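**Student:** here is a sequence with its predicted model. Questions after.
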Amino acid sequence: MKPFPAPYPTLLGDDPALQTALDTAVSEALTQFPGLTRPFRAAISFVAVDQTPDGLAFRHAGLRYGDSYFTASLAKIGALYAAYELRRSVNAVAREVTTSQQLFTRLRNEFDPVIDASVPAIAQTPGLTRVQRLPKYEQIFATAPAGGALACSFQPGFQDNLNKMIIKGRNEFASAVIQALGYSWINGALKAGGFFFPPAATGIWLAGTFTGSLPAVDIPSVNDAMVAQASTCFDMANLYAHIMRRTLVDFGSSNFMYALLGTSAFAGDDPSFLDFAQRRLPARDFALLASKIGHGSLKSGIPVNSEAAVVESSADPTRQFVVVFQDSLDDDNSLSALGYIVDRTIKLSHLAPTGQPMPAAPSDVVQALAAMGVDFSVPETDLRGW
């Protein structure tokens, strides 16, 4: 029996109208917030969520969304996904045995060799033992009789660490989860699921405990050289899309993961960077539904933020969006600009037919020209009249 899943499909589709809306919003932000670095620093995936007869559909626009960035605690979502993926695989074996000893013996004999070979860079890391690389099944799972076989649930202590890793965001809880799952399982599951791509070393990667309790395994990043926690905006947004569609692992697992992200948005120790009430930044016309943030300093000492969030339009709560950003600076000006971009993109996307390029309004053209330093050959009032 194979421990790893088949690749999940890419749910995100490019949308020219949404891309135009995002590009226009960024151009406006560079004018509205003159202290921003140019070109605009943050990488973004912006996804419009549509109801269709076949379920949710996801239209995508973005900036530098295929590049891997140091993403700090946002990468903990990779461990959350991997935990539920492991539970599904373990329960497939549990249905064929009658005792816990049989189960754990089969897992070590059948799963462990495949898991350990799944990510050679991890298996070859000096100072990282085989036991440290692999799942600690007895520590993670409790078993119970089920129709002449077994069923597995998370041990209460592991479930508590998993919940607190997302809601509280504290590194000691993440370290306990990561050590229990093992680097090889976490990153093998991300690779098999189609959220990490070894040849280019891009996608979601988590091979550090945040506490230094195990040696880290690094990959290249755009913003911080070699790092142990990295992601692209696109792959994180695609993982979120599967959670929202309830197709990541299974319906129940997706439902619980979304509930954790929703709780994190409202009861977490560190508020969302898009929660302007708690951050004391200018209010925007969207509401936060779910969130996981990342915050850390680059090797240069510059603090950067990342986040994957679900928001809805305040004017029309049926209109929901996945917003993933990385490598934003931590100052109020940068965070206010991000809020402006999200708000403005939502409003501009509402003006255009789905899938169609959106014509820019005259004021948008003026602001875009000004942001590029173009001198007007006619008076600005004439441009606005055009």
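**Tutor:** That came through fine.

**Student:** switch to C-alpha atoms for all contacts and neighbour counts from now on
**Tutor:** Fine.

**Student:** what are the ranges of the strands in the stretch 251-386 of the chain?
**Tutor:** With DSSP state E, counting those that start in this stretch, the ranges of strands along the stretch 251-386 of the chain come out as 286-297, 303-313, 320-329.

**Student:** neighbouring contacts of the longest one?
**Tutor:** It stands for strand 286-297. 71-75, 77, 166, 258, 261-265, 272-275, 303-315, 343 (C-alpha atoms under 8 Å, 6 or more residues apart in numbering).

**Student:** let's bring in a second model and compare:
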Amino acid sequence: MGLFPDAKPELIDPDPDLQLAFDAAMAAFGQGLEKTPIVLVALEEIEPHDFAGQLVEEVHYSASLLKATAMWAAFELRRAANELVATAGPAPADTLTLLRDTFGREIDENRVAQLDGKNLSGFLLPRWDKVFQVQPDATVNFTSDFFGKLFDAIVDGNNSAAGEVVHGLGFGYLTKAAATAGFFDDGAVEPPQTADGMWLCGDFGNGFPPQRIPCVNDTPVAQATSAFQMARLFTFLAAGPGAAAAPGVDPGQAPDPENTPLVDASSDEAMLKLLFNAVNVPRLHLFLNRDTSVQFVTFQSKIGLGPLNNGTNVASEAAIIKEATAGRRFVAVFQNRTFVNDASIVPVSQVIDATIANFLFP
């Protein structure tokens, strides 16, 4: 690996039995969900994992759900920095200069098509000294301030903190990392009905000029994803070696240590802890389990809630959940659900719950 992550493998496959279970659940509980992308992944001990759903490739504005993308990119950048340090062997005092000189030009010269030729001086490159603290062995870790902002962005949903995370990473790294990893195809943004990508090129209203792509549910936006790509990201986290110590994973059902990590085992474990903390705060940063009648529990989650340009609020969520009776874990993602109050999410929760029941207990 170099600065940008290698392409991630295709670790989820469509499953006809799970799709039949989903279709039956939609027939029973899905009235009004015709425009709501939903993906459910049945996590197995080893790859690949089965999935089912609807509208999975559509790209929609999904608000704060895209903060999960910034979280992932931060850990990828730390990985790349420490790999360069291991190769180059700088003195600690020279580490940040090495990163700036080696990676700065690479980011600038390898932009995604949507940023090519644009004057993004000050917005494109990482702010190395804001993101990384050099250790005595010349490796880097996040500064306490940057990790605090990352914590606040994921756990508390704070937009200002998320903006600081985006500022630290830069638009160039955020977008190109998603592209090389296979979470975004910069040649396939039109039409958004089939674009199947993840795009974060805005800072949640904190000063950077947003760079926008087309989406299905709104005018062009700076924070958008398909349900499929967000499900892939969460499946890497949920099923990789870093999940072995995560809340909700029984020791006897731990993922195979040979499964593909999202970044690496320790980074993935740290991300899972952030997402776990998000569902254990007083503000209740989850949607699916606001319906207390369902037979699953959410252990990790990132939600999104924001207005479209027409003023309609739309909700989204990516979650790692566990069915109570069989103890099976799933990744569930939905987006573009019109939100008025908690009752707006109940049909989605019921479809997810019924799909799991139909699949596990036919």
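**Tutor:** Yep, that arrived. Please read these numbers as outputs of a predicted model, since none were measured by experiment.

**Student:** where does the TM-score land?
**Tutor:** Aligned and superposed, the two chains score 0.88 in TM-score terms (TM-score structural alignment, normalised by the length of structure 2); 333 aligned residues with a C-alpha RMSD of 1.7 Å.

**Student:** circling back to that earlier point, pick the most deeply packed of the strands of the stretch 251-386 of structure 1.
**Tutor:** Greatest average neighbour count among those goes to strand 320-329 (a mean of 25), per mean count of other C-alpha atoms under 10 Å.

**Student:** as CSV, the strands of the stretch 251-386 of structure 1 with distance to Thr31 of structure 1 would be great.
**Tutor:** As requested, these are exported to CSV (distance: least, C-alpha to C-alpha, whole Å):
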stretch, distance to Thr31 of structure 1
strand 286-297, 22
strand 303-313, 22
strand 320-329, 17
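
**Student:** and of the ones you listed, who's closest to Tyr8 of structure 1?
**Tutor:** Between Tyr8 of structure 1 and these, the shortest gap by C-alpha to C-alpha is with strand 320-329, which sits at 18.0 Å.

**Student:** so the closest one versus strand 303-313, what angle?
**Tutor:** Between strand 320-329 of structure 1 and strand 303-313, the angle formed by their directions is 160 degrees, by axes from the mean of the first three to the mean of the last three C-alpha atoms, to 10 degrees.

**Student:** tell me the residues of structure 2 aligned with strand 320-329 of structure 1.
**Tutor:** On structure 2, the counterpart of strand 320-329 of structure 1 by TM-score structural alignment is residues 329-338.

**Student:** now the helices for the stretch 51-200 of structure 1?
**Tutor:** 76-94, 100-106, 112-116, 120-123, 130-133, 137-140, 156-167, 171-181, 183-192 (DSSP state H, counting those that start in this stretch).

**Student:** mind putting the ones you listed into JSON lines with distance to Ile204 of structure 1 and mean neighbour count?
**Tutor:** Below are these laid out as JSON lines (distance: least, C-alpha to C-alpha, whole Å; neighbours: other C-alpha atoms under 10 Å):
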{"stretch": "helix 76-94", "distance to Ile204 of structure 1": "7", "mean neighbour count": "22"}
{"stretch": "helix 100-106", "distance to Ile204 of structure 1": "29", "mean neighbour count": "17"}
{"stretch": "helix 112-116", "distance to Ile204 of structure 1": "17", "mean neighbour count": "19"}
{"stretch": "helix 120-123", "distance to Ile204 of structure 1": "15", "mean neighbour count": "16"}
{"stretch": "helix 130-133", "distance to Ile204 of structure 1": "18", "mean neighbour count": "18"}
{"stretch": "helix 137-140", "distance to Ile204 of structure 1": "23", "mean neighbour count": "18"}
{"stretch": "helix 156-167", "distance to Ile204 of structure 1": "16", "mean neighbour count": "20"}
{"stretch": "helix 171-181", "distance to Ile204 of structure 1": "14", "mean neighbour count": "22"}
{"stretch": "helix 183-192", "distance to Ile204 of structure 1": "7", "mean neighbour count": "26"}
